[in-house]
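**Student:** Predicted model and sequence follow; I will ask about them next.
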Amino acid sequence: MDSASPSYQGHRYPAELSAHAVWLHHRFPLSFREVEELLLTRGVLVSHGTVRQWCARFGPEYAAGLRCRRSRAGDTWHLDEVFVKVNGVRRYLWRAVDQDGNVLDVLVRSRRDAAAVKRFPAKLMKKQCRVPRVLVTDRLRSYVVAHRKLMPSVEYRQSKYLNTRAENSHQPTHQREHALKGSRSTTGTQRLLSVFSATSPHFRPRRHRLTAPQYHAEMHRRFATWHQITGSTSLPSEA
């Protein structure tokens, strides 16, 4: 097991099983009950509650491991916001991506005022330990305030036509809407999307730019990284 992998001490099931369940839930638009059903087809009998516990316990650690192995983010940051439903109530999801489409961070808030807008870039700069060379947003006026207060020296571009990269990054989240509706709190949604934003893109290389052999080699490398992070070796075997 890799020295940086989570501790599974005291858990009944092996690392391979919990890692596979977390991967299924965050890589595909599957609910906990659907993951339970897929595991049952492999002869593994666990409840959807156990799958939920695995995702809550191990998901953040897996996501942190993936982030540590990512290459340095680009110097052009695209910020955008979108509506999501949390327990039937509308919330705002803020997302930042670089010029290559890599997700830098996400933040779920109940409001879309200037205070919320300023909090997100501040959190992002703290994580990245730097400011971008270029900041791109849509025409929401609160972004202007955030730029003026937090990073006045950064080149700022505000246009709905320049921010399609961030808008496209929201698409996988829309596929998770059913899971978001099942979350009862903004904190729970924030936790879910933080793990999802690190896990799902890891297994989504730009396939249209790769030949079949290149794609298979890239996916093999990414699964190898996943096994190192999770401390697993392979998928669980059928009973």
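**Tutor:** Received, thanks. Numbering: from 1, shown residues only.

**Student:** Every contact and neighbour count from this point should use C-alpha atoms.
**Tutor:** Fine.

**Student:** Tell me where this protein has helices.
**Tutor:** Here the chain has its helices, by DSSP state H, at 15-27, 32-41, 48-68, 114-128, 141-150, 164-169, 171-174, 177-182, 186-202, 212-230.

**Student:** between those, which gets nearest to Leu93?
**Tutor:** helix 186-202 (8.7 Å; CA to CA).

**Student:** Counting neighbours, what do you get for the residue nearest to Arg157 when sequence neighbours are not counted?
**Tutor:** Take Arg157 and drop its neighbours on the chain: the residue closest to it by CA to CA, 6 or more residues apart in numbering is Val136, 4.9 Å away. As a burial measure, Val136 scores 25 neighbours (other CA atoms under 10 Å).

**Student:** now the spatially most central residue of the chain, nearest residue through space, not along the chain?
**Tutor:** Central residue of the chain (CA atoms, centre = their mean): Ser197, 1.0 Å from the mean position. Spatial nearest neighbour of Ser197, excluding adjacent residues (CA to CA, 6+ apart): Val103 at 6.6 Å.

**Student:** where's Ser169 relative to Arg148, distance?
**Tutor:** Distance, Ser169 to Arg148, using CA to CA, to the nearest Å: 26 Å.

**Student:** another one to put next to it:
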Amino acid sequence: MKKTPVPAWRKALKRLHFPIDVILLCVRWYLAYSLSLRNLEEMMAERGVAVDHATVHRWVIKLVPVLEKGFRRRKRPVGPSWRVDETYIKIKGRWKYLYRAVDKDGKTVDFLLCAHRDKAAAKRFFEKAITQNVEPEKITIDKSGANLAAIDAINAERGKLILVRQIKYLNNVIEQDHRTVKRRTRPMLGFKNFWMARRILIGIEIMHAIRKGQLERESAGLTPAEQFYGLAA
């Protein structure tokens, strides 16, 4: 008899001695709302669940890769006109750079946390975004020379021209979109580890995209919470 496949989130959370619904609830709240890990520890204690804040953190780190796979598989296509910018994220007391792109309607295209803000980092982000999405017709950036050089390099390699615009007011949509991510990271008071920061930021971006209605049509009519649990399954 054929074995029933084990859901990916059950593999990720194997040997964790808490009910699955408690784990998923804590992970969703942490990624979706401006809560610290200790806030969650207190909130769960009020509900009769004794869970340490460090345990919640481990759940988040383990589950985010599963969420990302589901998100990439079910994400709706974005438009061909992108707005790209980077925002600052503090890790171990130093500023790092979260590259982000949205289309002209504000839908999330892609994101990547980088240690540096230079041509190599920008090119890595653009290549990732293009691989995961349909190649854009035009990209709007700020006056960053590194971003412009990265797109020029990609144009030279691909032989297909992506139009570049450096018009500040057109990038207001991405600058406004940064605020949601920054608002969520503020209670964290800075990350202690680059790798963990990257995972947590992926989870935050996924929840943000879910709220913007970016999952496949089958998710229409479901609440953001229900769509989140669908990704975990």
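**Tutor:** Received, thanks. No experiment lies behind these values; they were computed from the predicted model shown.

**Student:** What's the TM-score once they're superposed?
**Tutor:** Scored by TM-score structural alignment, normalised by the length of structure 2, the superposition of the two chains gives a TM-score of 0.84; 219 aligned residues with a CA RMSD of 2.4 Å.

**Student:** Give me the more crowded residue out of Ser169 and Arg148 of structure 1.
**Tutor:** Legend: neighbour count by other CA under 10 Å for Ser169 of structure 1 and Arg148, higher for Ser169 (19 against 13).

**Student:** Trace the more buried one over to structure 2, please.
**Tutor:** Using TM-score structural alignment, the partner of Ser169 of structure 1 in structure 2 is Asp177.

**Student:** how close does the alignment partner in structure 2 of Thr230 of structure 1 sit to Leu222 of structure 2?
**Tutor:** Aligned against structure 2 by TM-score structural alignment, Thr230 of structure 1 finds its counterpart in Ala232. Per CA to CA, Ala232 of structure 2 is found 15 Å from Leu222 of structure 2.

**Student:** swap in Ile139 of structure 2?
**Tutor:** 32 Å.

**Student:** between those two, who's got more neighbours?
**Tutor:** Ile139 (22 against 12).

**Student:** Quick one: residues contacting that one.
**Tutor:** 81-84, 162-165 (CA atoms under 8 Å, 6 or more residues apart in numbering).

**Student:** Just the buried residues of those residues.
**Tutor:** 81-84, 162, 164-165 (16 or more other CA atoms under 10 Å).

**Student:** So which of the residues you listed is the closest to Ile200 of structure 2?
**Tutor:** Val84 (20.8 Å).

**Student:** Residue in structure 1 paired with Ala32 of structure 2?
**Tutor:** Match for Ala32 of structure 2 (TM-score structural alignment): Arg27.

**Student:** ok, and the closest non-adjacent residue to that match?
**Tutor:** Nearest one to Arg27 of structure 1, counting by CA to CA, 6+ apart, is Ser200 at 4.6 Å.

**Student:** Could you double-check that that neighbour lies in contact with Leu24?
**Tutor:** No. Between Ser200 of structure 1 and Leu24 there is no contact under CA atoms under 8 Å: 9.7 Å.

**Student:** about what we covered before: which residues sit in contact with the closest residue to the match of Ser169 of structure 1 other than its chain neighbours?
**Tutor:** Distance criterion CA to CA, 6+ apart; nearest residue to Asp177 of structure 2, sequence neighbours excluded, is Gly106 at 7.4 Å. Residues in contact with Gly106 of structure 2 (CA under 8 Å, 6+ apart) are 173-174, 177.
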